[in-house]
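Peer 1: here's a sequence, model it:
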Amino acid sequence: MKYTFISVPALGNKQNTFLNIKAKLTEYAETNAFPIPEFKIGTLDALVLLSDDLVKYDTVFEQSVNKVADIVRNFTSGTNGARDQMLLVNEKSIDQYIRGFQWNTMKYRTDKSLQETMGTLNQEVNAIDAIMKAKLNTYTQNKNALQTLQRKQTGNLSVKNLNGIVKKQHCVLNSEYLTTLIVAVPKALYKQWNGKYETLTSMIVPRSSIKVAEDDEFGLFTVTLFQRVVDEFTHKAREERFIVRDFKYDEDALEQQQDELNQVSSVEIEQQAELVRLARINFGELFASWVHLKALRVFVESVLRYGLPPDFTSVTIAAQPKFEKKVDETLLAQYGRLGGIHGLASKSSSNQQQNDEILDHDLQSVNDSSYRPYVQFDLHFDVERA
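Peer 2: Just a heads-up that it's a prediction; the model follows:
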């Protein structure tokens, strides 16, 4: 989805200017009004500084929108198109919202300065970013805990949870001196294990090793020894590539393990649902903030480009596929005469300082490869991003 916001001098008649643009582009694009209220302008110096700040905020807002959209896409099933239908702004599709955009005067009062309005937008986006980051971190931590538990149930015998595999009869229990270790032995080292385990340390019970289980990579063996040599045996076994598992037989452990897995899995499902719910709500808030920022950019740049008092028409253009170049050529043919400094020659000499400031801003803009003689900003939302 790509939308282009442009503004051109209205010459005292905004409606006729809009209809003229719409007629010129009717074969190539959908054109809609992009109404922007008049704001308290302040000094042109402040306006130039705000213009620079708005460029930075635009990038930040775009990143925030895409991060939250990715959460919705990554955690919901279906095709990209079906998932993007869940991305609504004020209960409207993105396309409907942009084409029918109205400035939210309840949230962003026009009697406030442009700097205050930009500050309010930025605070809202930062607050949502913080909320979504905290929710995503919490979800990720629980997801990692769930994956760790699942790996213990599905991994090989060197890492897999042994509850339910090692039985009571495999272990020496309630002995003051003896204990049973469970050792994962690579299949290629069975002969080495059987020949060496009794001599790795002293105090090993002879012929105490029994193979309990086997998978594609490891065999699980018991060995009974005195408790006082457990640490030494574990160290020597590691040198031989035998893995002494950290295991203590517990009759209730298997049930506890399953209960823990079920609980963590249930929390993960709930947190994911909550994360997606918040992402969908906050996507709409972020996207609306982003479009309002675009409106601010159009207003500020129009004043800097065309001068005071504000007299311009702003529109939204959604080009048909493969007609973007034709739209650009049509607009340049119609408004190329502006040259970015429309109307300066007609200003009185008393406004010369303001004219110089506007001209200086325009000359800086010309160095931008995307420069047009009229105000133009694009909004590109990548529906295939996820």
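
Peer 1: switch to C-alpha atoms for all contacts and neighbour counts from now on
Peer 2: Will do.

Peer 1: which residues in this structure form helices?
Peer 2: Applying DSSP state H to the chain gives helices spanning 14-25, 44-74, 80-84, 94-99, 114-154, 190-196, 230-239, 253-306, 324-335, 352-366.

Peer 1: tell me which of those is the most buried.
Peer 2: A comparison of the helices of the chain by mean neighbour count, using mean count of other Cα atoms under 10 Å, puts helix 253-306 on top with a mean of 20.

Peer 1: just checking, what packs against it?
Peer 2: In terms of contact count using 3 or more Cα pairs under 8 Å, 6 or more residues apart in numbering; DSSP states H and E, helix 253-306 is assigned the packing partners strand 2-9, helix 44-74, strand 88-89, helix 114-154, helix 352-366, strand 375-380.

Peer 1: mind doing that once more with 10 Å?
Peer 2: In terms of contacts (3 or more Cα pairs under 10 Å, 6 or more residues apart in numbering; DSSP states H and E), helix 253-306 is packed against strand 2-9, helix 44-74, strand 88-89, helix 94-99, helix 114-154, strand 312-319, helix 352-366, strand 375-380.

Peer 1: I'd like the structure of this one too, to check against the first:
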Amino acid sequence: MFWILSAPPNPTRQDTIAKLRDKIASPRSQDLAEIYPFNLPDFKVGTLDTLVVLSDDLAKTDVAFEAITVKIGDNLRALLNNNIDQWRSNLSVNESKCKQSIDQYLKGFQWNTMKYRTDKSLRELTDLVSQEVNSIETLMKNKMQSYSTIKTSLAGMQRKQTGNLSVRSLNDVVKKEYFVLDSEYLVTVLVAVPKSLEKEWLNRYETVTQMIVPRSSQRVTEDDEYALFTVTLFQRILDEFTQKARSEKFIVRDFKWNEQQMALEKKALAEAGAAEKDQWSFIYKTTLLRLCKTNFGEVFSCWIHIKILRVYVESVLRYGLPPDFQPIVVKLKPKQDEKKLRDAINLHYAKLGGAANNVAVGVADDALEENLQLLLGDKDYCPAVLFGINAFWIDQNK
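Peer 2: A predicted model of the protein is given here:
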């Protein structure tokens, strides 16, 4: 778990860093966390009114970008067949031609001045990052839809080759002698009958409609779900028979004996299946997987830049002008308790909160903590500016 924290100088920025390290990242504080201070450029602040509006917009954008990041990460994991180790190794950010893991990127965060120039206003920077993410999201949606379509098509091809008798190709199942051929009036059709309804079929097929040739049904073959029967009837009532048979759960297959057509279909099915697999392989290996890897890093970086803007705006609103505060990345150490760390941060910065002003200077830490719990209540409240980075979906199954 990571957080981005900002606090005012106490009395200098270096003192702020040193005091926080002493409280949460030293042996005397049980080494709850690691801290990584960083610097931000001088942004064009604008008016307080614009910052208030931007603060609300950034909060919404933060949530939306997190969801998009998680979605792309989930897509990548699915493409890697849920291989967690391989998935984690591909969760990276590539900025300034330097590939970094998520952990490395957050610990060494630097504002990307090449992409997000600081001569732009905070609103312009927010819009610029948002346009980038929206473009990536649209691209990924289209590519994933293409992936889904091809996957469905491939499944359909496989059903024709390996599915049950109600859907699979029948070219390699039936024989010429099953059919009445070259008749002007009669036609033989194939019917897939659920195995539980075989007796009902044999008892009723002659009366499904009129004009069915008596005792014309032959059992051709079966699989685990269906038995395949022939039946001969007059061509003029084929549509009526098909509809009424369907209502009885008897599936009339669209099949006519035509040796040339059957040979062509068999060849086309084999070729289409191979082509489908080749196309799937191409999209999977050279396009979709690569896009997921690249765009995860791009969107994650955008999300963190939005969160940094949010920290900056909230810090100005809370600590005032001119902007003077120290941003710090905080990482919870393995096997440490998140609540304990948050409580330590809240206690350390208690005097920044309005509620703490009612507590006499020099009061003991335990009394101060009790006042905070009673007066502040909200477990997510922090007197300093503090925003979490919910990377649970990255850390899971470790």
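
Peer 1: drop the TM-score for these two in here.
Peer 2: The TM-score (TM-score structural alignment, normalised by the length of the first structure) is 0.86; 363 aligned residues with a Cα RMSD of 2.5 Å.

Peer 1: mind putting the helices and strands packed on helix 253-306 of the first structure in CSV, distance to E260 of the first structure included?
Peer 2: CSV is the format used below for these (distance: least, Cα to Cα, whole Å):
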stretch, distance to E260 of the first structure
strand 2-9, 48
helix 44-74, 26
strand 88-89, 37
helix 94-99, 42
helix 114-154, 8
strand 312-319, 52
helix 352-366, 61
strand 375-380, 45
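
Peer 1: how about the ones you listed, which one is nearest V264 of the first structure?
Peer 2: V264 of the first structure lies closest to helix 114-154 among these, at 6.0 Å (Cα to Cα).

Peer 1: and A134 of the first structure? What does it align with in the second structure?
Peer 2: In the second structure, the residue paired with A134 of the first structure is N142, using TM-score structural alignment.

Peer 1: L54 of the second structure versus that match, what's the distance?
Peer 2: Distance, N142 of the second structure to L54 of the second structure, by Cα to Cα, to the nearest Å: 30 Å.

Peer 1: what do you get for E338 of the second structure?
Peer 2: Counting by Cα to Cα - E338 of the second structure and L54 of the second structure are separated by 29 Å.

Peer 1: select, out of the helices and strands packed on helix 253-306 of the first structure, the one closest to Y335 of the first structure.
Peer 2: Evaluated over those, closeness to Y335 of the first structure peaks at strand 2-9, with 7.7 Å, by Cα to Cα.

Peer 1: mind listing what's buried along that closest one?
Peer 2: Counting neighbours by 16 or more other Cα atoms under 10 Å, one finds that the buried residues in strand 2-9 of the first structure are Y3, T4, F5, I6, S7, V8, P9.

Peer 1: what's the angle between it and helix 253-306?
Peer 2: With axes from the mean of the first three to the mean of the last three Cα atoms, to 10 degrees applied, the angle from strand 2-9 of the first structure to helix 253-306 works out at 20 degrees.

Peer 1: report the angle between strand 2-9 of the first structure and helix 14-25.
Peer 2: Direction vectors for strand 2-9 of the first structure and helix 14-25, defined by the same axes, to 10 degrees, enclose an angle of 130 degrees.

Peer 1: so strand 2-9 of the first structure versus helix 324-335, what angle?
Peer 2: Compare the direction of strand 2-9 of the first structure with that of helix 324-335 by the same axes, to 10 degrees and you get 0 degrees.

Peer 1: ok, now how distant is the aligned partner of Q326 of the second structure in the first structure from E301 of the first structure?
Peer 2: Residue-level alignment of Q326 of the second structure against the first structure, with TM-score structural alignment as criterion, gives T313. Counting by Cα to Cα, the separation of T313 of the first structure from E301 of the first structure is 13 Å.

Peer 1: which neighbours do the two have in common?
Peer 2: For the pair T313 of the first structure and E301, residues contacting each of them under the criterion Cα atoms under 10 Å, 6 or more residues apart in numbering are S7.

Peer 1: name the residue closest to the centre of the second structure, please.
Peer 2: When the second structure is reduced to its mean C-alpha position, the nearest residue by Cα atoms, centre = their mean turns out to be K71, at 2.2 Å.

Peer 1: what does that one correspond to in the first structure?
Peer 2: Across the two structures, K71 of the second structure finds its equivalent in K67 of the first structure, going by TM-score structural alignment.

Peer 1: list the contacts for its match?
Peer 2: Listed by Cα under 10 Å, 6+ apart, the contact set of K67 of the first structure reads F61, R73, D129, M132, K133, A279, F283, A386.

Peer 1: quick check, nearest of the residues you listed to F242 of the first structure?
Peer 2: The nearest one, if we look at those relative to F242 of the first structure and count by Cα to Cα, is K133, at 42.6 Å.

Peer 1: contacts only, for the closest one.
Peer 2: K133 of the first structure is in contact with K67, V68, A127, Y139, counting by Cα under 10 Å, 6+ apart.

Peer 1: name the residue most distant from the centre of the first structure?
Peer 2: With distances taken as Cα atoms, centre = their mean, the residue sitting farthest from the centre of the first structure turns out to be P206, at 59.7 Å.
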